[in-house]
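Q: I'd like to go over a predicted model; first the sequence, then the structure.
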Amino acid sequence: MAKTSVEAPDQLKYEPRSELVIYPFEGEQYLAHKVNVTFLSDEPGNWFVYVDAHTGEVIDQFNALHPLEEYKMEDHTGVGTGVHGELRGDLHMSRVKADGDSTHFMLADHSHEGLEGILTYDYKTGELVTNNSAAFNSEEDAPGVDAHYNSEQVYDYYKEEHDRNSLDDEGMAIVSYVNFGNNYNNAFWNGRNMTYGNGDGDFMVPLSAGLDVAAHEMTHGVISNTANLVYRGQSGALNESFADIFGAIIDDENWELGEDIMGPGAVEDGRTALRSLSDPSKFPVNEAYVPYGNGDGMYPSHMDEFYDLPWYLDNGGVHINSSIINHAAYLTAQEIGREALGNIYYRALVHYLTPNSNFQEARQVIVQSAIDLYGEGSEEAQATASGFDQVGINEE
């Protein structure tokens, strides 16, 4: 009923979501199915349809698309200030002429041919991050500035290094939400967009501040549209590892992940990053995970330290055992550099890995990718195999 009422296409990219609610409408209270129908077509929509749970009749509906075409928009280049005070020059945005003579600026980048846009929203308002000038320099703007700037950096990497047009390689919009939750110490890819919490100010600062965090979350989008590694056990650890590895490749200052989002309390306690690819064991795991490892309670860097976690803890160790693959990649990169590492791992992700691949299969196809690109017996192929050998994932 919901799809028919909004004339949605027969084939939808996203399955409609539904929840049962009490819906007040025109003085009455209805038990209703609140259905969200999202689609792209000549008349795109992000419809919310309320269907009477008793009669099946549509009570109410509205389109929450926030269509940009309602405005006269022009590409514009401005500046912004990030969470740590960095000046973000050449910040691509849109100049918008609203009703009357007022002009304002939105973090909506439509400057890339073949890309639907890089769009940064404030989660609390549901609207694009907007300012009255092209200088987004207030403290309130900072999370949005970093998310927008970092999204373009990650897009550029995949486009320039791998000729990949956005996360799906078909130019899908790169959408970020900032200011999620209250004191929320996390960021995530939800299958459609990136969402960043602002942290609690002590353990974490706004998570959009980290280029490697943005690269990590956006790489989850790439993974979803390629190997689509199942998010539990070893396949899930590979999913997390590839996100970490490309995070460290794109943010090439070091081999740590999340160093720019750690708050003063965390740093004082010695937690200067979330994870380390170069030295995984410098950081402890959650106390609940310790009994399932070798007893030292640190992130593993070798299969001898593998955590045999049950599914209900971290989906079987997706954020823990990933550090073994991370370390293998780091060791390989010490021999051949970040660029070749990225080429090899990207090829394996796009052409070889499957949803249920495990560590042993990953070694096989990643080494094969190095051979494909650089030749059997090449320095790159040998370094790739050596990285896995050193972490105990040996050739069968």
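A: Right, received. Where do you want to start?
Q: Could you use CA atoms for every contact and neighbour count after this?
A: Fine.
Q: Contact partners for the residue nearest the centre of the chain?
A: Centroid-nearest residue in the chain, with Cα atoms, centre = their mean: Glu217, separated by 1.8 Å. Shown in contact with Glu217 (Cα atoms under 8 Å, 6 or more residues apart in numbering): 187-189, 194, 243.
Q: Can you classify it as helix, strand or coil?
A: The local conformation at Glu217, judged by DSSP: H, G, I helix; E, B strand; the rest coil, is helix.
Q: For Tyr330, identify the helix or strand it belongs to.
A: helix 322-351 (DSSP states H and E).
Q: and the nearest residue to Asp260 once chain neighbours are set aside, what does it touch?
A: In this structure, Asp260 finds its nearest non-sequential neighbour in Gly210, 5.2 Å apart by Cα to Cα, 6 or more residues apart in numbering. Going by Cα under 8 Å, 6+ apart, Gly210 touches 146, 150, 258-261.
Q: separation between Gly210 and Glu217?
A: 11 Å (Cα to Cα, to the nearest Å).
Q: putting a second one here so we can go through both:
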Amino acid sequence: MTQSEISATFGEVISRIPAPVHCGIVPPHILEHLVAHAEDLAVREAAERSLALDALHREQRVLPPPAARALLPERSLTTPQRTVSDDHHTERLPGRTVRTEGAPPVADRTVDRAYDGLGATFDFYLAAYRRHSIDDRGLPLDATVHYGQKYDNAFWNGSRMIFGDGDGVLFNDFTVSVDVIGHELTHGVTQFSANLDYQGQSGALNESVSDVFGSLVKQYALGQTADRADWLIGAGLLAPQVQGIALRSMRAPGTAYDDPSLGTDPQPATMAGYVDSSGDNGGVHLNSGIPNHAFYLAATAIGGYAWERAGQIWYDVLTGGGIAASADFAEFAAATVAAAETRYGAGAEARAVREAWVQVGVITQN
């Protein structure tokens, strides 16, 4: 069976698995602010198109995961099976195949960055947690680049990664940040494991888990310890003239950008700033700053490579089968403390995890 036939077979099977309804790495509040406040007409129009496409892709729903998961055949477990396609600025997925597994680099840097980012994420999960691709059964990793006209987003649609080129004014090409690729593919990991409901606090946890492991993909690729990492999501995505450093900061939620076109980063770092919102599925991209900050605090307190102990604790909770799809912050926090104690005992790791949740106001100090 050829690589294209394998991808087509997996695509057919994956289409019967529930796709997450997240809207991509750029949250709607940023795009909505651009529509309302950007002075550049082309930027406003790009944001409007991006919002419309995001809404379209959020409409996917199908079978429950256990029934569909059993349909998936196993493939190579130790090497990625990547296919990158070029949509040539249309919206006709998957596009034309331009690079397959093992093929040499091409003349298009966007294609090669997507290929490398898929590989970096596969390598991270295999090396850190012995997970074989995002479904743990060797799922081929497919991507489409140059999607749409000046599309300001990147997302996992339930079966493939899709990258826009950005508007060229505020947003750069969405393949430039490996943590963005890790973030979106981790939505796939969540899809195949905890399947956290994408609304309210469980939805914020869904987003936060993707930020956590997206950051860890980058840290692993760079060989960084927790104290050397930037803890930014989407560094490099914002164009030079934008007053900001990234889409989100796990170290200091609410400080990633402050720009006339983008607005001011609204993420809270603690429960004192929790946002009750009817938009964005109950503020999933806003309140994710709280568990993001908890992980940052735990990881830096534990020290060393963040994927080894702090990341292992979060991974145990995400994939252990003990967390409900509707879990709130308090339930997830309790699960991480319990997971730390189970794996490492009631020592420094468990204390660091508990104290991190205390600092963000999810666990109250006894």
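A: Okay, I see it. All figures in this text were calculated on a predicted structure; none of them were measured in a lab.
Q: Tell me how they score on TM after superposing.
A: Laid over one another, the chains give 0.70 as their TM-score (TM-score structural alignment, normalised by the length of the second structure), with 280 aligned residues with a Cα RMSD of 2.9 Å.
Q: Most neighbours among the contacts of Glu217 of the first structure, which one?
A: Ala243 (26 neighbours; other Cα atoms under 10 Å).
Q: And that residue, what's its match in the second structure?
A: Matched to the second structure by TM-score structural alignment, Ala243 of the first structure sits across from Ser210.
Q: sorry, back to before: can you tell me which residue in the second structure aligns to the residue nearest to Asp260 of the first structure?
A: With TM-score structural alignment as the criterion, Gly210 of the first structure matches Ser177.
Q: Likewise for Gln368 of the first structure?
A: By TM-score structural alignment, Gln368 of the first structure lines up with Ala338.
Q: so how far is Asp142 of the second structure from the residue lying closest to that match once chain neighbours are set aside?
A: Of all residues not flanking Ala338 of the second structure in the chain, Ala350 sits nearest, at 7.8 Å (Cα to Cα, 6+ apart). According to Cα to Cα, Ala350 of the second structure and Asp142 of the second structure sit 38 Å apart.
Q: what's the single longest helix in the second structure?
A: Ordering each helix of the second structure by length in residues (DSSP state H) puts helix 200-222 first.
Q: Flag every buried residue along the helix holding Tyr330 of the first structure.
A: By 16 or more other Cα atoms under 10 Å, the buried positions in helix 322-351 of the first structure come out as 322-333, 335-336, 338, 340-342, 344-349.
Q: which part of the second structure lines up with stretch 163-178 of the first structure?
A: Alignment of stretch 163-178 of the first structure against the second structure: residues 130-145, by TM-score structural alignment.
Q: Okay, buried residues for that stretch please.
A: Those would be 131-145, for stretch 130-145 of the second structure by 16+ other Cα under 10 Å.
Q: now stretch 115-127 of the first structure
A: Neighbour-count burial for stretch 115-127 of the first structure flags 115-123 (criterion: 16+ other Cα under 10 Å).
Q: Nearest to Glu376 of the first structure among those residues?
A: Among these, Leu115 lies closest to Glu376 of the first structure (Cα to Cα), at 36.8 Å.
Q: wait, that closest one sits on Ala173?
A: Yes - counting by Cα atoms under 8 Å, Ala173 is a contact partner of Leu115 of the first structure at 6.4 Å.
Q: Need the overlap of contacts for these two.
A: Ser166.
Q: if you go through the first structure in chain order, where are the helices?
A: For the first structure, applying DSSP H gives helices covering 2-5, 142-162, 211-224, 233-250, 264-268, 314-317, 322-351, 359-374, 379-390.
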